[in-house]
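Trainee: Can you look at this prediction? I've put the sequence above it.
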Amino acid sequence: MDFNLTEEQQMLQDMLSRLVRDHYSFEKRMSHYASQEGYSTAFWQQLAEQGLTGVPIDEAYGGFGGGGVENMLLMKELGRGLCLEPVLASQIFAAGLLQQLGNKEQKEKILPLVASGELKLAAALTETNSHYSLQHVACRARQQGDTWFLSGQKSVVVGGASADLLLVSARTAGEQGDPEGISLFLVEPWAKGVTRNAYPCIDGPRACDLLLDEVMVGRGGVLGKPGQVFTTLQYQQERAAAAACAEALGSMEEAFTLTLDYLKTRQQFGQPIGKFQALQHRMADMRGELELATSMTLLAASLADHPPSDERSRKLAASRFIITRAARFIAEQAIQLHGGIGMTWEYALAHHAKRLVMLSHHLGDEDTHLQRFADLLKAS
C-alpha cells in the first residue's frame, strides 16, 4: 500500500499547518473559548476563503470533493491547534448525512452554502440515557398531511449552539430501541417550538440541548425515506469517528512534543530530567502508542468512504478502540511527566489532555467500540 500523499494532499496539509500555526496560537484559542460564539468567526472565515470548509463536500456543490484521507489531514491539523470551530460536527458528520440522504433539491439548496462556510450544520441524534446508541430514539414525529410535528429532547448536540440548521432524528414508527422506524428531519433552530440551551463543554467546543415541542417540518424538511435512515446514520457516524481519530492524533502528537521539550529543559540535580532512565522508558512507551495510533488512523481514513460492510465497520471499531486507548494513555502520561504544571489552565498541555479524554468519549467510548468489534467478529 502506498502511504505517500499526492501532491494535492501535501499542499492541503501544508496550507492547514501554516494557517493553524500562524493564526491559532494557544493564547488566541483561549480568547476564542471565552467569546460569545465559543470559536473564532475570523478563523472560520479564513477556512472558508481558502476553500477548507468545502474539503469534505462534493465538487458538484462547490466543495473540494475530499474523502477519508483529506478529512484526516484536515482534522489532524485542527487537532494539533486545539481549534474550536465545528468542522467535524458540521462539515463532515452532518454534511455527510445530507449528501447521502438529501434529494437533489435539498442538496443543491444547502450544500453550496455549507461548502462556502455561510451555513453551519449539526446532527442532533443523541438523547438522555441513549449511551451512544443511535437506535435509542424516544423523540417522536407524527404526520398530518404533508406536515410532520416533532416532540422530544436531544442531548449534547456538539456544534448545535452555532448551527444554522439542525438534522434531528425522530421516531416515526416502532418502539425505542428499534433500528427501524427512525427518520431524519431538517429543523431550523429558531423555529416555533424549538428551545436551544447552549453551554461550553469542558474541553472547549460548545454544545446544546434541544427541547422540541410540536415543531412543524414540511415535506421538504424530510431527509431520506421516513423510517429507513438508521443504516445511514450508523455509516456516517463511523465516517465522523474516523475523522475524530485524526483530530485525536494531531492532539496526541502535540502533547508528545510538549512533553519531550519539557523533559529536555526541566532541570533537577543539575541536569535535564530527560536524562533519567525511568522517564526515558515512559517516553518510549508514549512513542509506541503514538506510532500505533498513527497506523490505525491511516487505516480508518482509508476505510471511511468504503461501501457499508461488516468488515469495514469491524476495522473502524478496532481503529477507534486502539486510538481511544492511546489518547487516554498519552494524556495521562504527559500529565504525570510534567507534574503540577501539566494541570495549569495557562498551559496548553492541560487542554490537550482534556480534549483527548473527551474525544475518547465522543461518538462512542472505549467499551462501546470494543463491544461492537466483538459483535461483528462473532457475526463473521
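Mentor: Yes, it's here.
Trainee: from here on, contacts and neighbour counts on C-alpha atoms
Mentor: Noted.
Trainee: which residue ranges form the strands in the stretch 251-380 of the chain?
Mentor: For the stretch 251-380 of the chain, the strands defined by DSSP state E, counting those that start in this stretch cover 267-268, 271-272.
Trainee: Which one, of the ones you listed, ends up nearest to Gln36?
Mentor: With CA to CA as the measure, strand 267-268 is the member of these nearest Gln36 (40.8 Å).
Trainee: would you turn the strands of the stretch 251-380 of the chain into TSV with mean neighbour count and distance to Gln106?
Mentor: Below are the strands of the stretch 251-380 of the chain laid out as TSV (neighbours: other CA atoms under 10 Å; distance: least, CA to CA, whole Å):
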stretch	mean neighbour count	distance to Gln106
strand 267-268	12	61
strand 271-272	13	60
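Trainee: Next, format the ones you listed as TSV and append distance to Ala243.
Mentor: As requested, the strands of the stretch 251-380 of the chain are arranged in TSV below (distance: least, CA to CA, whole Å):
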stretch	distance to Ala243
strand 267-268	38
strand 271-272	37
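Trainee: between those strands, which one is nearest to Lys76?
Mentor: Using CA to CA, those put strand 271-272 closest to Lys76, at 30.5 Å.
Trainee: Alongside the first one, take a look at this:
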Amino acid sequence: MNFTFSDEQILIRDMAERFFRDNYGLDVRRKHQALPGGFCRETWARFADMGWLALGIPEDLGGIGGGTVDMAILMEAMGGGLAVEPFLATVVLGGTLIRDGARPDIQADLLPRLAAGELHLSFAYSEAQSRYDLNDVRTRAKADGSGFVLDGAKTVALHAGTVDKIAVTARTSGGERDDGGITIFLVDADAPGLTVTDYPTVDGLRAGDVALDGVRVDAEAVLGAVDGGLPLAEAAIDRAAALVSAEAAGLMAALTRDTVAFLKERKQFGRPLGDFQALQHRATEMYMDTELTRSLAYMAAVRQDGDDRPAARRAASQAKAKAGQAGRLIGQEAVQLHGGMGVTDEMPVGHYFKRLTLIDHSFGDRAHHLDRLADMA
C-alpha cells in the first residue's frame, strides 16, 4: 500500500508541526491546563480558523471533507506538541457519531457549528463495571411518549465538564451484556437531571463522570437506530483507537528526538553518552518501535474509511496493541536514559510518558486488543 502523502496532506502536516513548534511548549501547556475547562479557547478558535475542526466533516455541511488519514496526520502533530485541546472528544468521537448517526437536519445544524469551533461534544460510553466492553451497559432509557427517559451513570467521559452536548449509550431493551438493545442519545449537557463531576486526568487532560437521573430527551436525540447503536459506537471507538495510535507515534517521536539530543549533550567519563554503543542500541530500538507504530496507525486510519468493517476493526486493534507496547518501552527508556531528571515535572519527558500511558488505557489496552485479534483470527 502506498503511504505517500498528497500535497494537501503534506500541507496539513507542515502547518501543524510548525504551529506546535512555534506556539506550544511545556510552559504554554501548563497555562492552558490552568484555564477554565483545562484548555485554551483562543487556541481552539485558531484550530477552527486553520480548518482542523472541519477535517472529518463533509463539504456540504461546512467541512473540508477530509478522511481519517488527514486527521491522523494532525493527531500525530498534536502528540508531538502535547496538546490539551479537546480534539479527540469533540471532533473524533462526537463528530463521528453525528456524521454517521444523526438525522440530516441535525447534521446540518450541528456539524457547521462544530467546524466553526462553536460546539463541544463528549461521548459517555464507559461504566464502572464495563471495562472496555461497549456492550456492557446498565444505563437505561425507557420510552416515554414520543421520547425517552434516561437513568444511570457513566465514567471517564472526556472533557464532559465543558461540553454543550454528550452522546450517551443506554439500554433500551435486552440484558446488560446483550449486543442488541443499545441506543445512543445526544443529550444537552445542561438537561435537567444530568450532572457531571469534572476532574483532571493523570496526563493533564480532563474527564468527567456523568450521572443521569430521569433525563428526558426527544426522539430526535437518537443517533443511529433505536436498539441498534452498538455498531455505531464500535465504529467511532475503532476510529478513535486508530487516531490515538497516530498521536502516540507523535509522542514517541518527540521522546526519541529529545532522548537522542540528551545523549549527544550529556557527558560521562569525558565522552558524550551517545558514544556508548549500548545506549546507541537502546535509542535505535526506540526509533524502530516509533516507526512501526506510525506505520500501523496509518494503515488503521486507511481502513477506517473503507467498507470492510472486520478489516477496520483488525487494523485498529493491531495499531492500538503496538502503541501500547511501544509506548511503554519508549517511555521507560526515555526516562532511564535521561537519568533522574526524566521523571521531574520540569522536563517534557515525564509528560509524554504520562500521555502514552493514558493512551494505552483508552479504547482498550494492549491486552484487550490482543484478545480481540485472537478472537478475529
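Mentor: Nice, thanks for sending it over. Note that this is a predicted model, so its numbers are computed, not measured.
Trainee: returning to that earlier point: and of the strands of the stretch 251-380 of structure 1, who's closest to Gly62 of structure 1?
Mentor: Using CA to CA, the strands of the stretch 251-380 of structure 1 put strand 271-272 closest to Gly62 of structure 1, at 52.4 Å.
Trainee: Can you tell me which helices and strands the closest one packs against?
Mentor: Packing contacts for strand 271-272 of structure 1, counted by 3 or more CA pairs under 8 Å, 6 or more residues apart in numbering; DSSP states H and E, involve helix 230-265.
Trainee: which helices and strands does the helix it packs on pack with?
Mentor: helix 68-80, helix 95-101, strand 271-272, helix 277-303, helix 310-338, helix 348-359.
Trainee: Could you measure from Ala141 of structure 1 over to Leu184 of structure 1?
Mentor: Ala141 of structure 1 sits at a distance of 10 Å from Leu184 of structure 1 (criterion: CA to CA, to the nearest Å).
Trainee: So for the two, which residue has more residues nearby?
Mentor: Shown here are Ala141 of structure 1 and Leu184; by other CA atoms under 10 Å, Leu184 has more neighbours (30 against 25).
Trainee: I'd guess that one is in a helix, am I close?
Mentor: No: the assignment for Leu184 of structure 1, made by DSSP: H, G, I helix; E, B strand; the rest coil, is strand rather than a helix.
Trainee: isn't it right up against Leu223?
Mentor: Yes: between Leu184 of structure 1 and Leu223 there is a contact under CA atoms under 8 Å: 5.4 Å.
Trainee: Secondary structure element for Glu214 of structure 1, which one?
Mentor: Using DSSP states H and E, Glu214 of structure 1 maps to strand 206-217.
Trainee: How far away from the center of its chain is that strand?
Mentor: Taking CA atoms, centre = their mean, to the nearest Å, one finds the center of strand 206-217 of structure 1 at 21 Å from the center of the full chain.
Trainee: can you pull the buried residues of that strand?
Mentor: Neighbour counts over strand 206-217 of structure 1 (16 or more other CA atoms under 10 Å) mark Arg206, Ala207, Cys208, Asp209, Leu210, Leu211, Leu212, Glu214, Val215, Met216, Val217 as buried.
Trainee: How about stretch 272-284 of structure 1?
Mentor: Across stretch 272-284 of structure 1, burial judged by 16+ other CA under 10 Å covers Ile273, Gly274, Arg282, Met283.
Trainee: what does it contact?
Mentor: Outside stretch 272-284 of structure 1, the residues within contact range by CA atoms under 8 Å, 6 or more residues apart in numbering are Leu260, Leu263, Lys264, Thr265, Arg266, Gln267, Gln333, Leu337.
Trainee: try it again with 7 Å
Mentor: Identification of contacts with stretch 272-284 of structure 1 by CA atoms under 7 Å, 6 or more residues apart in numbering yields Leu263, Lys264, Thr265, Arg266, Gln267.
Trainee: Looking at those, state which has the most neighbours.
Mentor: Leu263 (20 neighbours).
Trainee: With structure 2 overlaid, report how far the helix or strand hosting Leu12 of structure 1 is off on average.
Mentor: Here Leu12 of structure 1, judged by DSSP H and E, is contained in helix 7-23. Compared with structure 2 after fitting, helix 7-23 of structure 1 deviates on average by 1.2 Å (mean CA distance after the TM-score superposition for structure 1).
Trainee: excluding its backbone neighbours, what's nearest the residue nearest the centre of structure 2?
Mentor: In structure 2, the centroid-proximal residue (CA atoms, centre = their mean) is Leu88; its distance is 4.0 Å. Once flanking residues are discounted, Leu88 of structure 2 sits nearest to Ala240: 7.4 Å by CA to CA, 6 or more residues apart in numbering.
Trainee: same question, Ala211 of structure 2
Mentor: Leaving out its chain neighbours, the residue that sits closest to Ala211 of structure 2 by CA to CA, 6+ apart is Ala153, at 4.5 Å.
Trainee: Next, the one you found: secondary structure please.
Mentor: Ala153 of structure 2 - assigned by three-state DSSP - is strand.
Trainee: Tell me the secondary structure at the residue nearest to the centre of structure 2.
Mentor: Using three-state DSSP, the structure places Leu88 of structure 2 in helix.
Trainee: measure it to Ala170 of structure 2 for me?
Mentor: 22 Å.
Trainee: Same check on Lys264 of structure 2?
Mentor: The value you get for Lys264 of structure 2 to Ala170 of structure 2, if CA to CA is used, is 54 Å.
Trainee: Could you do Arg103 of structure 2 as well?
Mentor: 19 Å.
Trainee: which of these two has more neighbours?
Mentor: Ala170 (28 against 16).
Trainee: So that one sits against Ala141, correct?
Mentor: Yes: Ala170 of structure 2 lies in contact with Ala141 (CA atoms under 7 Å); the separation is 5.7 Å.
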